[in-house]
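Colleague: No letters, just coordinates:
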């Protein structure tokens, strides 16, 4: 397990490099347990085999629960996806949503060669499951119809913009074989393993892949299971510098040398593709030779989680089994046990998706005739009438000791003057932009603390939300007739303002800040009804949403995620959490019945509205107007054409708290 934590360094540099000047819209991954994000759970269950990675302590550090990943937290592929501004790559066998942003076909214990080569090996043959590289390639072929039609050009175009990870493969081929062969015999079939990998890479390229990453294998002689199960009485069999087994490491070197040559040959054969060899071996060796340089102080060859002995590995007491122990890591494990009650207050900033009463107060209170949200059927499902929590910042006679909500309907990331000066009409009559909300926050600080140190300590225990800003900025411009192409250049400015606000909260002492992206603009029934002609009218076949509006949302969210990565690097002691608003609504749209929604009508049609038709939205018959009915909110995603029902909000909140819609989940352990 220790080596799995270490090798995260291997591809991070590559991920940063590829993010610069190159935009990937999806990640497709094939491999084994180094990359498996949940497929193993399904495969092992189908064969009635126990999968240790399906239970704690696997997943304890980041997710707070097991995910099927063979690590205490994230894998290399997770870090790459995060750095590229993409969601975690979903496991093909354990996910029912859309694979438009990628799919992970990797399975723990997968081989490069066909599994039948290993099924007769004593003791381990029963674990030689049919999940080899060729099978994973078949799975990849099976999802292509959901990504592109049968026209070759469309598929080629889609995969041009995708990143492909081919492996690591080979470790299981050799690890299984060692139970029935010696190292010299195993070396004889290494070329066959390399051939399987290179042929698969070529197959991916022929289908349109422009970037294929092919990792080598790590130093097998440094792997704690190999050190524990194949000890030698001869000191010369061990590397004096590292304590690793020479023969196993020589096998890794041989594999990697042949693989590098094969990668060069594939690159020559397909000069228009980028075929990248990713070095697993050197990075792990650097860490083992100089552990303190990378923050690993001692016992670098011991498993963190295992059943005792010199290398803390015991095959009868593997990680997660009775008799195994987990290394001490209070900041990662014990803190997770109490994180749910560890925040003393919540401070929220945002727009109408988060507003719990501020805009109603600005309009003159609940009795205002001009404010539809103050009227039934708004609030009907839970409150009967609205009851904000945390309290709206503009409310009177409220205690704010446990938090304040500054979010206000109509709020923008850019200041109101930006829109007024340019003649945009559909802007809120109130100046409620994020900069003004921060001003309200600053004015309220005396409620909570009286000195800089006291404020820093108070806000360090608080949970901050910077919510879904940007939607209104784009809507104001688009409703004025501005084209999407003219709106898109404003994205960096809007994202920059959101990140600047986030940084201000960090400087005030905030140690946990959740920053949400925006929902898919093209899936809101109001936008479909009002903007279809303006945006070209093209719809996504898998969702029915307006494609060009959704591309604008994706662009915003991608730039925001990249900006948050930079912010994390600037403030390494702070948890900056990206909350994904786009993915859950996309998932609702692709598989509505899975979440209890009523098919297409439940996703693209407003629950409360008087417009009828497929979107049930009409500006002359808005929710809250006389004679407008609410329908069944529990069967709908959209409440009024723009905002979400309680049912949809509940799914999203749970996904932010526990995953998979926040990176990292709010209730996971800190970094």
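Modeller: Everything's here; your move. Just so it is clear, the structure is predicted and the values come from calculations on it, not from any experiment.
Colleague: drop to CA atoms for contacts and neighbour counts, all remaining ones
Modeller: Noted.
Colleague: now the strands for the stretch 551-671 of the chain?
Modeller: 575-579, 662-663 (DSSP state E, counting those that start in this stretch).
Colleague: try the chain
Modeller: Ranges of strands within the chain are 26-30, 102-104, 162-166, 211-215, 274-278, 305-306, 325-326, 345-349, 403-405, 462-466, 512-516, 575-579, 662-663, based on DSSP state E.
Colleague: Dump these into TSV; add distance to residue 593 and mean neighbour count as well.
Modeller: Shown next, in TSV, are the strands of the chain (distance: least, CA to CA, whole Å; neighbours: other CA atoms under 10 Å):
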stretch	distance to residue 593	mean neighbour count
strand 26-30	25	25
strand 102-104	22	26
strand 162-166	29	24
strand 211-215	36	23
strand 274-278	40	19
strand 305-306	40	26
strand 325-326	40	18
strand 345-349	32	22
strand 403-405	33	25
strand 462-466	30	24
strand 512-516	25	24
strand 575-579	24	26
strand 662-663	23	26
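Colleague: Residue 363 is nearest to which of those?
Modeller: strand 403-405 (17.0 Å; CA to CA).
Colleague: now that closest one, how far from the centre of its chain.
Modeller: 27 Å (CA atoms, centre = their mean, to the nearest Å).
Colleague: Check which helices and strands that strand sits against.
Modeller: Here strand 403-405 is seen to pack against strand 345-349 when contacts are counted using 3 or more CA pairs under 8 Å, 6 or more residues apart in numbering; DSSP states H and E.
Colleague: Can you list the helices and strands that the strand it packs on packs against?
Modeller: strand 403-405, strand 462-466.
Colleague: So what touches that strand?
Modeller: 354, 390, 401-408, 434, 437, 461-467 (CA atoms under 8 Å, 6 or more residues apart in numbering).
Colleague: Now with 7 Å, please.
Modeller: 402-407, 437, 462-467 (CA atoms under 7 Å, 6 or more residues apart in numbering).
Colleague: Reformat the strands of the chain as JSON lines; add distance to residue 221.
Modeller: Listed next are these as JSON lines, based on distance: least, CA to CA, whole Å:
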{"stretch": "strand 26-30", "distance to residue 221": "24"}
{"stretch": "strand 102-104", "distance to residue 221": "28"}
{"stretch": "strand 162-166", "distance to residue 221": "23"}
{"stretch": "strand 211-215", "distance to residue 221": "18"}
{"stretch": "strand 274-278", "distance to residue 221": "19"}
{"stretch": "strand 305-306", "distance to residue 221": "18"}
{"stretch": "strand 325-326", "distance to residue 221": "23"}
{"stretch": "strand 345-349", "distance to residue 221": "49"}
{"stretch": "strand 403-405", "distance to residue 221": "53"}
{"stretch": "strand 462-466", "distance to residue 221": "45"}
{"stretch": "strand 512-516", "distance to residue 221": "40"}
{"stretch": "strand 575-579", "distance to residue 221": "36"}
{"stretch": "strand 662-663", "distance to residue 221": "34"}
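Colleague: Next one for the comparison:
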């Protein structure tokens, strides 16, 4: 009876509180929608400037050290495209999502087009400065520092040429100077640094080598910020222990293989690298309050695909389409070795034991562009404005 009286006495309080809560939720949701509204007038990236390694190289190494030959490029382009894949890379799908043309490699002198950005990524590049040991291990000198120098030169030359140009035709292939601060700056690098460490030292020696690399990565972001960059799309590194080239060369010891056949200890190093990178990006956010730094968890996106390969129509993630134990698909020798190339690359996650196939890149791109793997969780096509 006392309980009934209490209910009657307070029967209107609940609904009133509920009304207030409902109004608050609706208003908050409305503000969030307005904050991330996708309008063609004020929420569009005019350009992309990309820095990285072979995962996003669209022609730098091909133009500099020798053309990347067929069968690379066969699926989408139908010809060599400068990419270490049968088709498009993540950076290509990102450009398409933003309704921008594919990025021209900065080092490709033939028909360059930089109005909508440029790609400085180069296969074999590292975050750490280049030295003799890296050269002996097969990596190239186009490190992240060099890529930043190339960007600075592009920026300086653009300002000079724009001021000197007397016709619109001369300007048509150049970046628009005021667009540089409005562009998206993407970074996808670090895999080669870990590859170098894991293949030249014991696994337990690698962890102490990570902090200096993260420092170099952070300095690159700081330098780009000082040059006017304000919107960053930063990829962490993928599950390196799942690359077929490493699984074959360094078969996991008992207890060191996961359910997908990947090398657990190698993936743990990648996860440690990613943890430190995420922490540093978080610190940079407090330092650069007027910038938007999106940390994209490529590792989780790729590992999800690897773990559910059969579900999405792929063969075992340790298999690869192009090359075999004697022929590496990234070498020119593969041109005449057609028997070493699979018929349907779309069934493979790995194209050549190191790089992902177009089908895998497409799957991953579809998962990351909506912001579900990003911190903060902002869709790519809404990232041109910092949230309120």
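Modeller: Cool, the structure landed. Keep in mind the model is a prediction, meaning the values are calculated, not measured.
Colleague: TM-score of the superposed pair?
Modeller: Here the TM-score for the pair of chains, by TM-score structural alignment, normalised by the length of the second structure, is 0.79; 341 aligned residues with a CA RMSD of 3.2 Å.
Colleague: coming back round to it: how about the strands of the stretch 551-671 of the first structure in CSV, adding distance to residue 588 of the first structure?
Modeller: Converted to CSV, the strands of the stretch 551-671 of the first structure look like this (distance: least, CA to CA, whole Å):
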stretch, distance to residue 588 of the first structure
strand 575-579, 16
strand 662-663, 16
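Colleague: Figure out which of those is closest to residue 328 of the first structure.
Modeller: Closest among the strands of the stretch 551-671 of the first structure, using CA to CA: strand 575-579, at 21.5 Å.
Colleague: can you put the helices and strands packed on strand 345-349 of the first structure in JSON lines and add distance to residue 81 of the first structure?
Modeller: Below are these laid out as JSON lines (distance: least, CA to CA, whole Å):
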{"stretch": "strand 403-405", "distance to residue 81 of the first structure": "32"}
{"stretch": "strand 462-466", "distance to residue 81 of the first structure": "22"}
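Colleague: between the ones you listed, which one is nearest to residue 624 of the first structure?
Modeller: strand 403-405 (23.7 Å).
Colleague: Excluding its own residues, what touches that closest one? List them.
Modeller: 345, 346, 347, 348, 349, 390, 391, 392, 393.
Colleague: how about a cut-off of 6 Å?
Modeller: 345, 346, 347, 348, 390, 391, 392, 393 (CA atoms under 6 Å, 6 or more residues apart in numbering).
Colleague: which residues sit in contact with residue 28 of the first structure?
Modeller: Listed by CA under 6 Å, 6+ apart, the contact set of residue 28 of the first structure reads 102, 103, 104, 164.
Colleague: my bad, should have said residue 104 of the second structure
Modeller: With CA under 6 Å, 6+ apart, residue 104 of the second structure has these contacts: 118, 119.
Colleague: quick one: which of the strands of the stretch 551-671 of the first structure is nearest residue 76 of the first structure?
Modeller: Checking the strands of the stretch 551-671 of the first structure against residue 76 of the first structure by CA to CA gives strand 662-663 as the closest, at 14.4 Å.
Colleague: How about residues contacting that closest one?
Modeller: 577, 578, 579, 580, 656.
Colleague: Tell me the residue in the second structure aligned with the third one.
Modeller: Right, the one you point to is residue 579 of the first structure. Aligning on TM-score structural alignment places residue 579 of the first structure opposite residue 296 in the second structure.
Colleague: Check the last one too.
Modeller: Under the alignment (TM-score structural alignment), residue 656 of the first structure pairs with residue 368 of the second structure.
Colleague: count of neighbours near residue 11 of the second structure?
Modeller: 11 (other CA atoms under 10 Å).
Colleague: Provide the aligned range in the first structure for stretch 221-228 of the second structure.
Modeller: So stretch 221-228 of the second structure sits over residues 502-509 in the first structure, by TM-score structural alignment.
Colleague: Give me the residues contacting the matching stretch.
Modeller: With contacts defined as CA under 6 Å, 6+ apart, stretch 502-509 of the first structure is touched by 456, 459, 460.
Colleague: And residue 58 of the second structure, how far from residue 39 of the second structure?
Modeller: 29 Å (CA to CA, to the nearest Å).
Colleague: Between the two, point out the one with more neighbours.
Modeller: Shown here are residue 58 of the second structure and residue 39; by other CA under 10 Å, residue 58 has more neighbours (31 against 10).
Colleague: thought the more buried one was touching residue 90?
Modeller: No - Residue 58 of the second structure is beyond contact range of residue 90, at 10.5 Å (criterion: CA atoms under 6 Å).
Colleague: what sits against the corresponding residue of the second structure for residue 532 of the first structure?
Modeller: By TM-score structural alignment, residue 532 of the first structure lines up with residue 251 in the second structure. If you count contacts by CA under 6 Å, 6+ apart, residue 251 of the second structure has none.
Colleague: Apart from its chain neighbours, what residue comes closest to the aligned partner of residue 129 of the second structure in the first structure?
Modeller: Under the alignment (TM-score structural alignment), residue 129 of the second structure maps onto residue 415 of the first structure. Closest residue to residue 415 of the first structure apart from its sequence neighbours, by CA to CA, 6 or more residues apart in numbering: residue 433 at 5.4 Å.
Colleague: residue in the second structure matching that neighbour?
Modeller: Counting by TM-score structural alignment, the partner of residue 433 of the first structure is residue 143.
Colleague: Thanks again, I'm all set now.
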